[in-house]
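Trainee: The following block contains a protein sequence and its predicted model.
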Amino acid sequence: MFCYQCEETLNGTGCTKNGVCGKKGDVADLQDDLMYLLKSIAFYNSKARANGLNDARTDKFMLDGMFATVTNTNFSKTDFERLISEGFEIKDGIKQKLLAAKVIDEKSGSSFPRWIKEKLLGASPNAGQELPLMAKVTPESLANINTGILATENEDIRSLRELLTYGLKGIAAYAHHASVLGYRDDDIMAFMENALLATMDDEMGVDELVPMVMECGSKGVATLALLDKANTTTYGNPEPTAVNIGVRENPAILISGHDLRDMERLLEQTQGTGVDVYTHGEMLPANSYPAFKKYDNFVGNYGGSWWKQKEEFEKFNGPILMTTNCLVPPKESYLNRIYTTSIVGFDGVTHINPDENGAKDFSAIIEQAKACKPPEQLEEGTIMGGFAHVSALSVADKIIEAVKAGQIKKFIVMAGCDGRHKERDYYTDFAEALPEDTVILTAGCAKYRYNKLDLGDIGGIPRVIDAGQCNDSYSLVVIAQKLAEAFGLEDINDLPVSYNIAWYEQKAVLVLLALLSLGVKNITLGPKLPAFVSPNVLNVLVEQFNIRPNATVEEDLKVLL
């Protein structure tokens, strides 16, 4: 095992036995195998797509497979063995389509790129040689292939390949959510396939990989825009909402993760049952969608960030539904109350699969909830949310007037992820230390470090403008672009906006690449820099974009203000 895809990786270098996240070494190895297999599928499916032979099942498998490897998403050895088995079936099915359509010739391998032949056969193959390993990878051969990160020996090439891979995992996560709601983009899928193959191409050096990484960022913007359209078309534009954080006396279900479709299903099925529904973690923004406000058993949000699960899930008393990433390996005391669905998995918990029509039956969760005590109250009051781009821009004139009048001197983008390490108290301290003429723009679970602070408002404009989930980071881009237009600025970097971004996992990597692709510079990143970014690659990012690590609150205030 070797894994360094998340911010908490062991000693800031890499996990080699088990993951700090709770992932076992054998599961990490299976995830590496799955990623290699996905590259093999991409190899075939890029040809199928070019010839109009690709299908929706393959696209879904590509998205789900990559999303399942995102940190804190799936810990199940059984699930990854099943995914690998299904992947071989899909790969072989595409191969047969291509052979039948005479797109490929199994005897000569003439239609395969030279780099694959040379890399995997050791020499330029002549007619009559068997197909290269990428095309012929089998369950048996997979066990003998080094599918891990360290198979790439050159540190800088490895760094760029992993940066690209983690960006692709972020795209897969966001495209998965859009796909669930029926929104898909063939160009995004085609890029993902080509980019996966680029991570195997030894003919691509630093000069070729850097533009590919930047293109991943621009495709990330397109993916986030697609998801924004999917969410708002389906559930309406989020509205500024005071979200209840107290509890009622009814038994209840807690829903966590990010999937709004599962949220809708759960609310529909709990109507009239006497069971309340609360959000947790990144599901908090669901409280601001108009479509969900009609449900009288939708109470509000319970608890805080993902890493507090072990304490908060125990106190909730009722069952918990995990819809996407942000699962922490559960304690025995509430293991029998955890349910997973979609790409989430943990051996020993109940998983809810859709039926042949895509419907999900949550009756088992509802029946268990009826027999549980109501949630233990953690806090009371409300927190504000719902300031996605439509809501925020509806008061753009007011914001512009406040800037021109000197009431707002600076916007600080504090988006991204939260984490469990003590050093993340920095973000609370930084928010508290900001002068009263600054406004925080946020999205993602990073907000839990300061969204319950009493920071007040500026002329009715909240000092924390929360755009929603990390999925809603696109709103921050739209807000910044529209403000630049309103002030007549051609360069987004001329706005009174600074960036103090917290990262944890691969979706945040994609958001960072998206910002870079838009030309955003002078980003402060923390709480520590990614282990997978080599010194030389870091120098490129510093030279081109002036990325810097965060320091102390005092030092960063001087820089960012």
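Mentor: Ah, there it is.
Trainee: Please count neighbours and contacts with C-alpha atoms only from this point.
Mentor: OK.
Trainee: Can you name the residues in contact with the helix or strand hosting Val299?
Mentor: Per DSSP states H and E, Val299 falls inside strand 298-301. Residues outside strand 298-301 that contact it (Cα atoms under 8 Å, 6 or more residues apart in numbering) are 243-248, 267, 276-280, 284, 287, 292.
Trainee: List of residues touching stretch 167-177?
Mentor: 60, 62-64, 66-67, 69-70, 184, 192, 195, 213, 216-217, 219-220, 223-224, 226-227, 259, 471, 506-511, 513.
Trainee: again, only using 7 Å
Mentor: Residues from elsewhere that reach stretch 167-177, judged by Cα atoms under 7 Å, 6 or more residues apart in numbering: 63-64, 66-67, 70, 192, 216, 220, 223-224, 227, 259, 471, 506-507, 509-510.
Trainee: Could you do stretch 208-227 as well?
Mentor: Applying Cα under 7 Å, 6+ apart, the contact partners of stretch 208-227 are 160, 164, 167, 171, 174-175, 177-178, 188, 471, 474, 510, 513-514, 516-517.
Trainee: another one to put next to it:
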Amino acid sequence: MKMFCYQCQETARGKGCEIQGVCGKKPETSARMDQLLYIARGMAIVNRQLREKGASSKDASRFIVDALFTTITNANFNNDMLDGYISKALDLKNELEGESKKRGMEPPFMPEVSYHIPKEEYGVHEVIEHSGTLEEEITSVLHDKNPNIRGLKQLAMYGCKGMAAYARHACNLGYEDEDIYVVIENALAEISRPDISVDELFSLVLNVGDGGVKAMALLDKANTSTYGNPEITKVNIGVRNRPGILVSGHDLKDLEELLEQSAGKGVDIYTHSEMLPAQSYPFFKKFPHFAGNYGNAWWRQIDEFETFNGMFLFTSNCIVPPRPKTTYMDRVYTTGVVGMPGTHFIPEGKDGKKDFSEIIERAQTCQPPTEIERGEIVAGFAHNQVLALAPKIIDLIKSGKIRKFVVMAGCDGRMPSRKYYTEFAERLPKDCVILTAGCAKYRYNKLPLGDIEGVPRVLDAGQCNDSYSLVVIANALKDAFDLESVNDLPIVYNIAWYEQKAVIVLLALLSLGVKNIHTGPTLPAFFTPEILKVLQEKFNIGTIATVDEDLATLIG
């Protein structure tokens, strides 16, 4: 066993990656991430103590968010970049401890296990006295011998990773909420306690879910205040005849700066995967060189990037290590927390802005994209737009023309079993409407599913973080029908998960009391039978079966 990681849905054998990550993560990269997270936990413990005295560090809180974000699945594969994070983490942690000592505060407890890896083995910083066996420290997640304790701790950790991603995107637009930092740092401190109980961990997990709701609400406010409310938009999925830059990931601030700097340069900007919802914001529509959406979900990039012919910008996670004979890697640029060997990194300047001139200049020399499909898809059904349609939707529900809404949000992935979601959408009764957010939509958003008296049968709220829109919509319908709970609405949940942002969406829904959620295509490897049993008892959470069985269960 050279490493251990089971944070994503595609983990090896549904149990854990031990030799190399299915995502492409190497053991030496995994070791660095383990160490970075260990130091971040120590920072959280000290900063939580300082916060009690009104002396917490905002720089430390922001760094902890970045440390969590950069270790999310498919974000950072660059060891040198991770070493830089570790060095900065140590400096910040020393500053925090120095501040604590100056105030005469008792030294706080520290995490119970060091994730030190001998320097000669992987080149990771020698930080803490070696303790335990080499195997225990490489497999740092497995240090907790009780699988229920371990699973719940990681559930909290992975929820914090997803929350951190949303908090960082909001921060990039100038929006922060101290309560989110409090939830994250408290969770990291609590999972470091060697004496924490299963019951305490279940409460902690739901508290992380509360933080997730706040983070998604904050990002929704940041996005809509900056770029306007998304509106119904027909998005072209064909190509133009000029060179292009394909923007992937989730960060709208990066897209804004790229569009502004590339205006009038003879280059078109296309969205990819989770950046598709940007097409629906009024602000971005003012750029005539903002073209359509190219390609599909993140995992298909290794084929689709070969035909795009232009340049690529990754603004957040969803980057995939290339095949050996890939031709496009030298044309890939990353920024923010994203890193990949063989690509180019665009840093943030001292003025807080980024210089995209190099990628723009190189794009000008590229061939136009090769067309891989034609047509349009409709997007822009975030909460403001759907609520504008609410009277019509309510009438359709009351008349029986809309029987149920099916929330099919979440992530897409490579496993063949995910064709289930396409078949489920195809066979869904024609009086049912899909509410979606995240890249899971690529399994069915190009199907000819039609509409119900002008209301499309796929209402796309946007990115994974826009699952918050689905909560707003559900609460509005609850109030309109004068119901006590959203669980009384004709809404069912069939959610796909892949990585940690889907985890925080699930925890957010649970913290809001939403029940009867089906999730798949497989259960998280960190869900033990005992954890699943409690979730089933409290929330009636279920797993997918066959399309026929689930249609009978969810639709009736």
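Mentor: Cool, the structure landed. Quantities reported herein were computed from a predicted structural model and do not represent experimental measurements.
Trainee: what range in structure 2 does stretch 232-245 of structure 1 sit on?
Mentor: The counterpart of stretch 232-245 of structure 1 in structure 2, using TM-score structural alignment, spans residues 224-237.
Trainee: which residues in structure 2 does the strand holding Val299 of structure 1 align to?
Mentor: Using TM-score structural alignment, strand 298-301 of structure 1 lines up with residues 290-293 of structure 2.
Trainee: what's the answer for stretch 193-209 of structure 1, then?
Mentor: Aligning stretch 193-209 of structure 1 against structure 2 (TM-score structural alignment) gives residues 185-201.
Trainee: Please identify the buried residues of that stretch?
Mentor: Using 16 or more other Cα atoms under 10 Å as the burial criterion, the residues of stretch 185-201 of structure 2 that qualify are 185-192, 198, 201.
Trainee: Go through structure 1 and flag its longest helix.
Mentor: In structure 1, assigned by DSSP state H, the helix with the most residues is helix 206-235.
Trainee: Tell me the helix or strand right after that one.
Mentor: Toward the C-terminal end, the helix or strand that comes next after helix 206-235 of structure 1 (DSSP H and E) is strand 241-244.
Trainee: Relative to structure 2, what is the average displacement of that next one?
Mentor: Superposed on structure 2, strand 241-244 of structure 1 shows a mean distance of 0.5 Å to its aligned residues (mean Cα distance after the TM-score superposition for structure 1).
Trainee: Now do the same for Tyr166 of structure 1: its match in structure 2.
Mentor: Looks like Tyr166 of structure 1 aligns to Tyr158 there (TM-score structural alignment).
Trainee: quick one: contacts for its match?
Mentor: Tyr158 of structure 2 is in contact with 7, 500, 503, counting by Cα under 7 Å, 6+ apart.
Trainee: circling back to that earlier point, and the match of strand 298-301 of structure 1, how far from structure 1 on average?
Mentor: Using mean Cα distance after the TM-score superposition for structure 1, stretch 290-293 of structure 2 ends up 0.6 Å from its aligned counterpart in structure 1, as a mean over the superposed pairs.
Trainee: Flag every buried residue along that stretch.
Mentor: Neighbour-count burial for stretch 290-293 of structure 2 flags 290-293 (criterion: 16+ other Cα under 10 Å).
Trainee: ok now that stretch, how far from the chain's centre?
Mentor: Remark: stretch 290-293 of structure 2 is offset 23 Å from the chain centroid, using Cα atoms, centre = their mean, to the nearest Å.
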